[in-house]
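Engineer: model this:
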Amino acid sequence: MKVVDPHIHLWDLKTHQYPWLANPGVSFVGDARALKHDYLLDDLLKDTGDIELLKCVHVEANHDPKDPVEETRWLQSVADAPGSRAMPNGIVAAVDLSADNAAEVLEGHAAFANTRGVRQILNVHHDKLYDYVGRHFMRETLWRENFKRLRQYRMSFDMQLYPSQMEEAAALAKAHHDTQLIVNHAGMFVDRNSVAGYRAWRDGMRALAQCPNVAVKISGLAMFDHQWTVESLRPYVLETIDTFGVGRAMFASNFPVDRQFGSYGDLWRAYAAIVSAASEAEKDALFVRNAERLYRI
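Structural biologist: Here you go, the predicted structure:
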């Protein structure tokens, strides 16, 4: 089975700082203490097993916020090393668009050949268990002004948010129709125990899908379903594909975070089982071509 994986993370604890791994704890996404070890390209390639990884995209791993460009510098050196097969082929770098130095950071990231976009986690939730950032960045003037700079560098924006934020995100996408937005983790449907929660996810995803410049990664589902099965993932996968269409959806692993809940091969084979009735062209789009096109790799 051949895949392009558009959402992986690497880290080297010997040489770099990752504050979230300095004193890791347990949260709704699992036990971060199990992740407090180096996870390098060789480790990823070992995890792939019988899955043929053609290319991959690294998404920022919450590196030291004092020097986000250093993570990109390191990742480019990994990609440039002999035997790396140019992996990670694409880099989604970290930036705080609310910071005064955002323009400088974007310019720093843009200097590296494999940089394709940036991510800033946006998740806000009324329940502290699920809240990541505690502020509504998309409503802030400086953040929105710096968001405009992405066009200058041909950078996409990986958007990690909750359903309650999707209406605002759709408005942002419409205001910046020439910037590619990519929703992470199928929209992080976290409020699963109510009809209202499902409707918020469904309607929010539909609002985002109305924007031609928004795509979605089907990934991270295990963060909300630690005992997942093919059948438990199926409705979220199919609803996401139905909403965005085969042309704007792509599968991704979220490794090594989702490694806590299953092997790399089991995850990809589960995706394959769910879309087994799709055409070969549709499967090729979902597993390979969309990621290549959207991340220009």
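
Engineer: use CA for all of it now, contacts and neighbours both
Structural biologist: Will do.

Engineer: could you measure residue 244 against residue 161, distance?
Structural biologist: According to CA to CA, to the nearest Å, residue 244 stands 17 Å off from residue 161.

Engineer: and for comparison, fold this next one:
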Amino acid sequence: MQTAGAAKTTASPHAAVRPEWLALRREEIIEPELRIVDPHHHLWDRPGARYLPLDLVEDVNSGHRIAATVYVQSRSMLRTHGEPAFAPLGEVEFANGAAAMGSSGVYGETRLCAGIVGGADLALGDAVLPVLEAMLTVSSGRLCGIRNAVAWHPDPAVGSTTARTVPGMLCNPAFVRGASYLARFGLALDVWAYHTQLDDVYALARSIPEVTVVIDHFGGPVGVGSDKVARSGMPAHWRKAMQRLAGLPNTRVKLGGAGMPVLGFGFDREEMPPASQVLAQVMRPYVEMCVEDFGAARCMFESNFPVDKGMFSYHVIWNAFKRLMQGQGASQEEKNALFSATALETYRLAI
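Structural biologist: Okay, the predicted model is just below:
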């Protein structure tokens, strides 16, 4: 069973955010009127890494038209009292407070945390039901999904989370049972797993057809450790697994996460932050293949901030996504899906 809030004592696997370095790159906003729903960001206060609601406000007000955002589980502000199973309610309460700030209009037009993806421990099986019910209550109706930390790789050089994970979590019968209950409440299941785990993701998604399964960060193509050495074979493995997942109508995929060191791009080692043209170029194969396999109506662009903020600024990554669509000659309907409509449908947001 996953223990709420359990974490390693190792250093953060994310690139450090350096505001002075990020300030070296400022771009004109492309298509500033295009409506965006950012379906994936976090908030936290960790040693040496703080990203709280006002930090998010600064980013969403940096030029693009961000209509709303979705907060995603990151084990923030867990309760330290009561039953451990209910500890993740603290995170939902925290995100709901940020949502109240956004709804006030004081900080701009963005509906911050309009949707909340919580962290109820699905490995509780039947016992997760009262936790989900309590989360719905404290979220003021904003709870729209659940995510657990499941990313695991046999190579110790591969890491993208400080949570303790073990192999086979997605195949645990109790986890599958817990995940099946999400359908009862209309909640999506977000999954951040590496490409080496996508067969497990497929088995899980196939076993719970009534639940929308959201595959985070391109499906986790690993570009470090032993997978970096064998990188010539990784894209084919990743593509085959993603095509198989695309065959399940209950799957969706988030396009983003290029700022995570585990993907292997290493922009943070450069003298200057990357320009949006550079980001568009490196992401293009993953974006094009995902859109081809899943269709625009099942794909959505994501910021993955502040995780990705160690490698590029918020306004730059959204410029990169827009450049990608310009390069592909996407229709207005396709752009609407990728930038907002898929997120609104997936998380049942009314904004």
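
Engineer: Would you report the TM-score computed for these chains?
Structural biologist: Here the TM-score for the pair of chains, by TM-score structural alignment, normalised by the length of structure 1, is 0.87; 276 aligned residues with a CA RMSD of 1.8 Å.

Engineer: sorry, back to before: same drill for residue 244 and residue 161 of structure 1, tell me which one is more crowded.
Structural biologist: Legend: neighbour count by other CA atoms under 10 Å for residue 244 of structure 1 and residue 161, higher for residue 161 (23 against 20).

Engineer: Now do the contacts for that one.
Structural biologist: Going by CA atoms under 8 Å, 6 or more residues apart in numbering, residue 161 of structure 1 touches 121, 122, 123, 124, 183, 184, 187, 188.

Engineer: gap between the two ends of stretch 145-158 of structure 2?
Structural biologist: Stretch 145-158 of structure 2 has its terminal residues 26 Å apart, counting by CA to CA.

Engineer: so it corresponds to what in structure 1?
Structural biologist: Aligning stretch 145-158 of structure 2 against structure 1 (TM-score structural alignment) gives residues 117-130.

Engineer: Strands along the stretch 51-200 of structure 2, start to end?
Structural biologist: Ranges of strands in the stretch 51-200 of structure 2, per DSSP state E, counting those that start in this stretch, are 65-72, 111-118, 143-147, 188-191.

Engineer: ok, which stretches of the stretch 151-297 of structure 1 are helices?
Structural biologist: For the stretch 151-297 of structure 1, the helices defined by DSSP state H, counting those that start in this stretch occupy 166-175, 195-209, 230-244, 264-274, 280-284, 290-295.

Engineer: what's the angle from the fourth one to strand 52-59?
Structural biologist: For helix 264-274 of structure 1 against strand 52-59, the angle by axes from the mean of the first three to the mean of the last three CA atoms, to 10 degrees is 100 degrees.

Engineer: which one in structure 2 is aligned with residue 155 of structure 1?
Structural biologist: Under TM-score structural alignment, residue 155 of structure 1 pairs with residue 187 in structure 2.

Engineer: Distance check, the closest residue to that match other than its chain neighbours against residue 47 of structure 2.
Structural biologist: Nearest non-adjacent residue to residue 187 of structure 2, counting by CA to CA, 6 or more residues apart in numbering: residue 145, 4.5 Å away. Distance, residue 145 of structure 2 to residue 47 of structure 2, using CA to CA: 27 Å.

Engineer: which residues touch stretch 144-154 of structure 1?
Structural biologist: For stretch 144-154 of structure 1, the external contacting residues (CA under 8 Å, 6+ apart) are 97-98, 102-103, 106-107, 110, 116-117, 138, 156-157, 176, 178-179.

Engineer: nearest to residue 226 of structure 1, of the residues you listed?
Structural biologist: For those, the minimum distance to residue 226 of structure 1 (CA to CA) is 27.6 Å, reached by residue 157.

Engineer: who's in contact with the match of stretch 145-158 of structure 2?
Structural biologist: With contact meaning CA under 8 Å, 6+ apart, stretch 117-130 of structure 1 is reached by 27-28, 59-60, 91-97, 131-138, 154-162, 165.

Engineer: Residue 252 of structure 1 matches what in structure 2?
Structural biologist: Aligning on TM-score structural alignment places residue 252 of structure 1 opposite residue 302 in structure 2.

Engineer: you'd agree its match is up against residue 254?
Structural biologist: Yes. Between residue 302 of structure 2 and residue 254 there is a contact at 6.2 Å, judged by CA atoms under 8 Å.

Engineer: State the distance from the residue nearest the centre of structure 1 to residue 99 of structure 1.
Structural biologist: Central residue of structure 1 (CA atoms, centre = their mean): residue 184, 4.2 Å from the mean position. Distance of residue 184 of structure 1 to residue 99 of structure 1, given as CA to CA: 23 Å.

Engineer: before we move on, the earlier item: distance to residue 66 of structure 1 added to the contacts of residue 161 of structure 1, as TSV?
Structural biologist: Output for the contacts of residue 161 of structure 1, formatted as TSV (distance: CA to CA, whole Å):
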residue	distance to residue 66 of structure 1
121	16
122	18
123	21
124	22
183	25
184	24
187	28
188	27
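
Engineer: Now for the counterpart of residue 194 of structure 1 in structure 2, how many residues are close by?
Structural biologist: Taking TM-score structural alignment, the alignment pairs residue 194 of structure 1 with residue 231 from structure 2. Other residues within reach of residue 231 of structure 2, judged by other CA under 10 Å, total 16.

Engineer: what does residue 52 of structure 1 give?
Structural biologist: Residues near residue 52 of structure 1, counting by other CA under 10 Å, number 13.

Engineer: Also residue 197 of structure 2?
Structural biologist: When neighbours are defined as other CA under 10 Å, residue 197 of structure 2 has 21 of them.

Engineer: OK, contacts around the alignment partner in structure 1 of it?
Structural biologist: Counting by TM-score structural alignment, residue 197 of structure 2 lines up with residue 165 in structure 1. Going by CA under 8 Å, 6+ apart, residue 165 of structure 1 touches 124, 204.

Engineer: redo that, cut-off 10 Å
Structural biologist: Listed by CA atoms under 10 Å, 6 or more residues apart in numbering, the contact set of residue 165 of structure 1 reads 122, 123, 124, 125, 136, 138, 187, 200, 201, 204.

Engineer: between these, which is nearest residue 266 of structure 1?
Structural biologist: Closest approach to residue 266 of structure 1 among the contacts of residue 165 of structure 1 (CA to CA): residue 187, at 22.0 Å.

Engineer: Next, work out how far apart the residue lying closest to residue 111 of structure 2 once chain neighbours are set aside and residue 102 of structure 2 are.
Structural biologist: Nearest residue to residue 111 of structure 2 in three dimensions, chain neighbours excluded: residue 68, at 4.3 Å (CA to CA, 6+ apart). From residue 68 of structure 2 across to residue 102 of structure 2, the span is 9 Å (CA to CA).
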